[in-house]
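> pasted the sequence and its predicted model underneath.
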Amino acid sequence: MTEFFIQEKQLSSVTRTIVKDNKGKPLYLMVGHWGRKGNVLSLYAMDGQIVAYIKQASVILGRKFEIYYDQTKVGVLHKIFHWPGDFYYIKQLHWAVYGDIYNHKYKINHFNQNVMTMDKATLLTGDYYVLDIAKQSDAPVAICVAAVMDYWLYNRNKQAEPDPIFEVTFSQN
């Protein structure tokens, strides 16, 4: 299992995220912006190759995000229902995202197998989201899903709210 730490920050509608390992070595760069149909948030390897990206597909009648991995569309993330907690689904991957989205305590499952769990932690250097991802190969898409969840959380009722900025590090268990 791989553990990612994402520092809590919200600055502007332009997102820049450095993904680092537990030694501080940069692994990925996430850039882009949200808010309008067609906007994209991209995850790049440090060699400049795009690894995954999210494209905002709809802003009217429920926001939908298309998720791409290795230049191939792997799914569409959209909200299924809102009561008593949020539930999101990526049909093509058979991933269900559920839990306490408001407090960053949720899971992604593929049927009954855990893909990722999200929680919060306070460290000496600040407040972090903690992502435990079962398979390293799922990490780029899971990080993209976490970015969308954060976007939805902070932009539920305020169209002009700033988008999240993440700093990500991870360690192998």
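Cool, the structure landed.
> could you use CA atoms for every contact and neighbour count after this?
Noted.
> please, where are all the helices along this protein?
Using DSSP state H, the helices of the chain run over 139-154.
> report the central residue of it.
In the chain, the centroid-proximal residue (CA atoms, centre = their mean) is A146; its distance is 2.1 Å.
> quickly note the distance from that one to L124.
Distance, A146 to L124, using CA to CA, to the nearest Å: 23 Å.
> repeat that for Y28.
Using CA to CA, Y28 is found at 24 Å from L124.
> now swap in V51 and tell me
According to CA to CA, V51 stands 31 Å off from L124.
> ok, Y69 next?
34 Å.
> the two: which is more packed in?
The neighbour comparison of Y69 against L124 (other CA atoms under 10 Å) goes to Y69, with 18 against 5.
> could you double-check that the more buried one sits in contact with Q49?
No: taking CA atoms under 8 Å as the definition, Y69 is not a contact partner of Q49, at 11.6 Å.
> ok, R36 touching V59?
Yes: using CA under 8 Å, R36 makes contact with V59 at a distance of 6.6 Å.
> ok, structure two:
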Amino acid sequence: MKQLYIKQKFLSLTDRFKVKDEQGNEVYYVEGSFLKIPKTFTIYDMEGHEVAVITKKVFAFLPKFIVEMEGRQVITIKKEFTFFRSRYTIDAAGIEVRGNWWDMTFQVFQHGEKIGQVSKEWFTWGDSYKVEILNEEMEQIIIALVIAIDCVKEEQNTAAAASSSV
């Protein structure tokens, strides 16, 4: 089992953060597009190779996020039409998320087999998550999934703050 930690900087304008291993070594870094439409987050390994790109679709009736790896769409997260509570679906070939992904405490399964789990680290500045990788072949897709879910949460929080200030 491998443990990785995602720590976003509190009040960062650059949307850049790192993913570290248990020893504190940087394993990946994530760069967000600042003031760019569509909003994207790109995950790189430490050699600078692109691992995944997360894009928010602009011209969609409801919010939709796409994760691409090696030029292929591998994950889609989209908001469903509901009147009261926000609900999202995650569509990924054979991948299922169980638990409370809104609070970032969930498990990731592939074809019924647990391949990872995520828990939010409390009492830290900014958002911090512990990601346990049980199937190391799925490490990059699990990291992309966690960052994509975090993007969805941030988008929802921004939208809620904007609508409450009107």
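Good, I have the coordinates. Note that the structure is predicted; figures quoted are calculated from it, not measured.
> how close are the two chains, by TM-score?
Overlay of the two chains. TM-score (TM-score structural alignment, normalised by the length of structure 2): 0.74; 160 aligned residues with a CA RMSD of 3.4 Å.
> state the number of residues packed around the residue nearest to D119 of structure 1 when sequence neighbours are not counted.
Residue nearest to D119 of structure 1 in three dimensions, not counting chain neighbours: K105, with 4.5 Å by CA to CA, 6 or more residues apart in numbering. When neighbours are defined as other CA under 10 Å, K105 of structure 1 has 16 of them.
> any idea how far V141 of structure 1 is from K105 of structure 1?
K105 of structure 1 is 18 Å from V141 of structure 1, by CA to CA.
> wait, doesn't I66 of structure 2 sit right on R72?
No: at 10.0 Å, I66 of structure 2 does not count as touching R72 under the criterion of CA under 8 Å.
> go ahead and confirm E26 of structure 2 touches K20.
Yes: between E26 of structure 2 and K20 there is a contact under CA under 8 Å: 4.3 Å.
> between the two, tell me which one has more neighbours.
Between E26 of structure 2 and K20, counted using other CA under 10 Å, K20 has the larger neighbour count: 18 against 15.
> neighbours around F84 of structure 2, how many?
As a burial measure, F84 of structure 2 scores 6 neighbours (other CA under 10 Å).
> contacting residues for it?
Not one residue lies near F84 of structure 2 by CA atoms under 8 Å, 6 or more residues apart in numbering.
> now S58 of structure 1
By CA under 8 Å, 6+ apart, the contact set of S58 of structure 1 is R36, K37, G38, K64, F65.
> what about the spatially closest residue to A134 of structure 1 that is not a sequence neighbour, how many neighbours?
Residue nearest to A134 of structure 1 in three dimensions, not counting chain neighbours: M1, with 4.5 Å by CA to CA, 6+ apart. Applying other CA under 10 Å, we find 13 other residues in the vicinity of M1 of structure 1.
> these two touch, right, M1 of structure 1 and I133?
Yes: checked against CA under 8 Å, the pair M1 of structure 1 and I133 is within contact range at 5.7 Å.
> didn't E22 of structure 2 look like it was pressed against Y5?
Yes: if you go by CA under 8 Å, E22 of structure 2 and Y5 touch, sitting 7.4 Å apart.
> joint contacts of those two?
In contact with both E22 of structure 2 and Y5: no residue, using CA under 8 Å, 6+ apart.
> neighbour count winner among the two?
Neighbours of E22 of structure 2 and Y5, each counted by other CA under 10 Å, are more numerous for Y5; the result is 24 against 11.
> which parts of stretch 141-158 of structure 1 are buried?
141-155 (16 or more other CA atoms under 10 Å).
> kindly apply the preceding question to stretch 6-13 of structure 1 instead.
Buried residues in stretch 6-13 of structure 1, defined by neighbour count with 16+ other CA under 10 Å: I6, Q7, E8, Q10, S13.
> same question for stretch 20-32 of structure 2.
Applying 16+ other CA under 10 Å to stretch 20-32 of structure 2 flags K20, D21, Y28, Y29, V30, E31, G32 as buried.
> need the contact partners of that stretch.
With CA under 8 Å, 6+ apart, stretch 20-32 of structure 2 has contacts from 2-6, 14-19, 39-46.
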